[in-house]
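Student: Just a sequence and a predicted model for now, questions to come.
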Amino acid sequence: MQRIVIVGGGYAGFYAAWNLEKRLRPDEAEITVIDPRPYMTYQPFLPEVMAGSVEARHAAVSLRKHLRRTRVVAGEVTRVEHARRALQVRPADGDDVELGYDVIVITAGAVTRTFPIPGVAEQAIGMKHVEEAVAIRDKLLTSFDRASVLPPGPERQRLLTVTFVGGGFSGVEGFGELLSLATSLLRSYPELSLADLSFHLVEAAGRILPEVTDEPGRWVVKALEERGAHVHLNTQLVSAVGGHVVLSTGQEFDSELIVWAAGNAANPVVAQHTDLPVDDRGFLRVRADLRIGTAEAFVPDAWAAGDDAAVPDIAVGTPGARTVPNAQHAVRQGRHLAANITAVLRGGTPKEYVHQSLGVVATLGLGQGVFQYRRLVVTGFPAWVMHRGYHVLAVPTWERKIRVLAVWLAAGLFGRDIVSLASVQHPREAFVRGGAPR
């Protein structure tokens, strides 16, 4: 009986455990997944959660419900000592616990990359988790309610100003979806107009969406600007103290909502608290067969995949190329991990991970999208349909597929739900205050 411990229940971790259950007999291995959250987040749906096109719970897949033979440990791994085949787990309550293992799989995922910019830690909201997507949506809806009773002026302008920092896929998709929600809300707020909205996308590079070529990237910028957005290229955020945004171009404005989507950084547990080999960026050194190590030698009984692993991309044929840290690779690497681990446990030989990109697709709001596969570029409504079609097929389990389709159908018939539940972030406030006026 082999003890297999999977660190992280994201894409790669969930799919590795799910497929190990299918491949291994119950008497062959005991599988454990360790993650602070009891669910896998389907991150491509986060922009639509922000816009109210997908229910928050439908973008999360319960680990306990779908991993029926896997032990799920709710906690955070704080140290990995592979030389002893042991790791430390910090649960939400109680003391740290040491767990032993025979085989370790690290799919911890990356963390949000931040910079020491004044005000960001106090004002910004990230975009990696369902809770953040819900908070962004509720904050925008609450701002509309507050702004609708104010006369035109600086305070109303501040409430209706939204700033996204980061022009990668998650930032652009979130920006486009939230802009779509905001413009649709104007029908329900006759006191407000399109001129009251001020949406800013800030990107330090000279272009957005680095995963696509220049031409579709320029098309996206043009499409967003035609919808009233302000796209700031070659621009950095200098300060956000008190919600007052200062850009490197000298432009300044007050923004009620600031969303940080400026990329990923290595998970500090992997980068600093393990005896496994990491590269100069803090990512695990991984071979093409997903075993941790180098091309010359691998670390026995240690595997890794996903955003926190420097997996060679042998499909592109370029020396030193690494797979892009996206859902497309993480899902397939998780499945490949399960196949290779099963092969090794049964005396076989692991195979190299090879995956030709299926292209990239992004939503820019209701009815708007962009898709590129090599030289083929599709924009507008057809790309948006392709985006929805691909992701409803990609989200794991038929239960989630049906729930998402049902929500999309209901939204198509009745429109998006525009109720803000921001008070859920402070559930005891009404109880403590009672009926007393403030």
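Tutor: In hand now; what should we look at?
Student: CA only for contacts and neighbour counts going forward, please
Tutor: OK.
Student: Surely Glu98 is in contact with Gln88?
Tutor: Yes. In terms of C-alpha atoms under 8 Å, Glu98 counts as a neighbour of Gln88; the distance is 4.6 Å.
Student: another one to put next to it:
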Amino acid sequence: MGTASNMSEHVLIVGGGYVGMYTALQLRRKMRRRLRDGQLKITLVDPQSYMTYQPFLPEAAAGNLEPRHVVVSLRRVLPGVTILNGRVTGIDHALREATVRVVERGEDEPEEIRTVSYDLLVFCPGSISRTLPIPGLAEHGIGFKTVAEAIFLRNHVLRQLDIAASTTDAETRRRALTFVFVGGGYAGVEALAELEDMARDACEYYPDLDAKEMRWVLVEASDRILPEVGVDMGKWTVDALRRRGIDVRLQTLLKSAENLDLVLSDGEEFGTGTLVWTAGVRPNPLVKETDLPLDDKDRVKATAELTVEGVDNAFTAGDIAAVPDLTKPGEFCAPNAQHAVRQAKVLGDNVVAALRGGQLKAYKHAYAGSVASLGLHKGVAQVYGIKLRGLPAWFMHRTYHLSRLPTLNRKARVTADWTLALFFKREVVSLGTLERPREEFKLATKKY
């Protein structure tokens, strides 16, 4: 790595997720004087102007948390850092240049392409949903990685209840009350469990609906769900979901979703109004538009110190990085929030050390365990070999993630949301019309 004496100290951070934001925070805190004196410039590039704390997306979707409270404004917490809203479309690290397509201003506006020169690169654009060439999936599937998707899914589920309660057609009602989630990892299980819990509560306000009419289906290709919590707790979770009436299909694949008429590998066919795809993630395609070294899974090759392998002045971490797991020789860290949160701190410190000409530290994290929420007051956890279920696991899930949520402001707001929920029922209003804000105005201007 270079040192402060031979670097002009322009740091480019690609990605405004937890890793990117925390790295920028560390640089601001520990190199405040250089930043103030103009000796250090930090540029962070991301399409969004905020960081999303993804572990809280299921609670935001279920109405337990205000969606704005699970995101952190990058400009608010990173004064002095240049926030460039756009997508990096290519990186030539040999020339220390990144090509950025500025966020589109409108369909008829020309694209603005910028070239950003830098001296040190922090590459952490994160992952995207891993999809398969299943007929109908691209047209009808809903992802669950962003706050926009969480808000959309909440409104969509409540809208389906509205449709079911208003229609006189039996088939339309049945499809509206059928909700299918593909993928039995954290995202799929937590999203399904939280939304099923919310929909069951919402049925109280629909006299013509019986919660038993709803059909919630979880489709998982392997023989278990939530592998991170262990075999025993994974089996317990399957049993707990089934006791709630949720149809858990293990060792089952989605074969087709054309017109939302689903075909499963076990031979069953049925229609639905909701198809949520949470079957894993893959590295951001941007990795292929760089000259950084990649492994056979399209992850950036990284060292234990979170530098890019064989490359000077480049760091990486998070879902797109193949970081060696020093606690399991020969293996790599899994692309999950637990590693991303811990890697972020080491990465931030190492970038500061590189700028100061100091010693870099290796990332080594012994796996402590995992926690998952299964709805209000329900959860599952395995931490340091201790297995928890129900209310204790749910409480541990909230406590752990609250401690990892960035900024005191957001911690206070999330705590306030949870406190108010102890005294008031959650809101069950669909605001799906927010997705079509000009529809009413168009109707008003229509000529008869």
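Tutor: The structure has been received and is ready for your questions. Fair warning: this is a prediction, and the values are worked out from it, not measured in the lab.
Student: follow-up on the earlier one: more neighbours: Glu98 and Gln88 of structure 1, which one.
Tutor: Counted by other C-alpha atoms under 10 Å, Glu98 of structure 1 and Gln88 do not tie: Gln88 has more neighbours, with 17 against 13.
Student: Map that one onto structure 2.
Tutor: Alignment note (TM-score structural alignment): Gln88 of structure 1 maps to Thr99 of structure 2.
Student: mean offset of the helix or strand harbouring its match relative to structure 1 (after superposition)
Tutor: Here Thr99 of structure 2 sits within strand 97-102, counting by DSSP states H and E. Average distance, strand 97-102 of structure 2 versus aligned residues of structure 1 after superposition (mean C-alpha distance after the TM-score superposition for structure 1): 0.4 Å.
Student: which SS state does the alignment partner in structure 2 of Tyr390 of structure 1 fall under?
Tutor: Under the alignment (TM-score structural alignment), Tyr390 of structure 1 pairs with Tyr400 of structure 2. What DSSP: H, G, I helix; E, B strand; the rest coil gives for Tyr400 of structure 2 is helix.
Student: mind listing the helices in the stretch 1-150 of structure 1 by residue range?
Tutor: Secondary structure of the stretch 1-150 of structure 1 (DSSP state H, counting those that start in this stretch): helices located at 11-23, 46-51, 63-66, 120-123, 130-147.
Student: Which neighbouring elements make contact with the strand ranked longest in structure 2?
Tutor: The longest strand of structure 2 (DSSP state E) is strand 82-92. Where contact means 3 or more C-alpha pairs under 8 Å, 6 or more residues apart in numbering; DSSP states H and E, strand 82-92 of structure 2 is packed against strand 41-46, strand 97-102.
Student: What residues in structure 2 pair up with stretch 189-207 of structure 1?
Tutor: Residue span in structure 2 matched to stretch 189-207 of structure 1, by TM-score structural alignment: 206-224.
Student: In that stretch, which residues are buried?
Tutor: 209, 214-221, 224 (16 or more other C-alpha atoms under 10 Å).
Student: what sits up against that stretch?
Tutor: Outside of stretch 206-224 of structure 2, the residues within contact range by C-alpha atoms under 8 Å, 6 or more residues apart in numbering are 164-165, 174, 177-184, 188-189, 192, 196, 200, 203, 231, 234-235, 245-254.
Student: try it again with 7 Å
Tutor: 165, 177-184, 200, 203, 234, 246-253 (C-alpha atoms under 7 Å, 6 or more residues apart in numbering).
Student: next one: stretch 249-264 of structure 1
Tutor: With C-alpha under 7 Å, 6+ apart, stretch 249-264 of structure 1 has contacts from 110-113, 123-127, 158-166, 170-171, 235, 243-246.
Student: In ChimeraX, select just the buried ones from those residues.
Tutor: To isolate the buried ones among the contacts of stretch 249-264 of structure 1 in ChimeraX, judged by 16+ other C-alpha under 10 Å, type:
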select :110,123,124,125,126,127,158,159,160,161,162,163,164,165,166,170,171,235,243,244,245,246
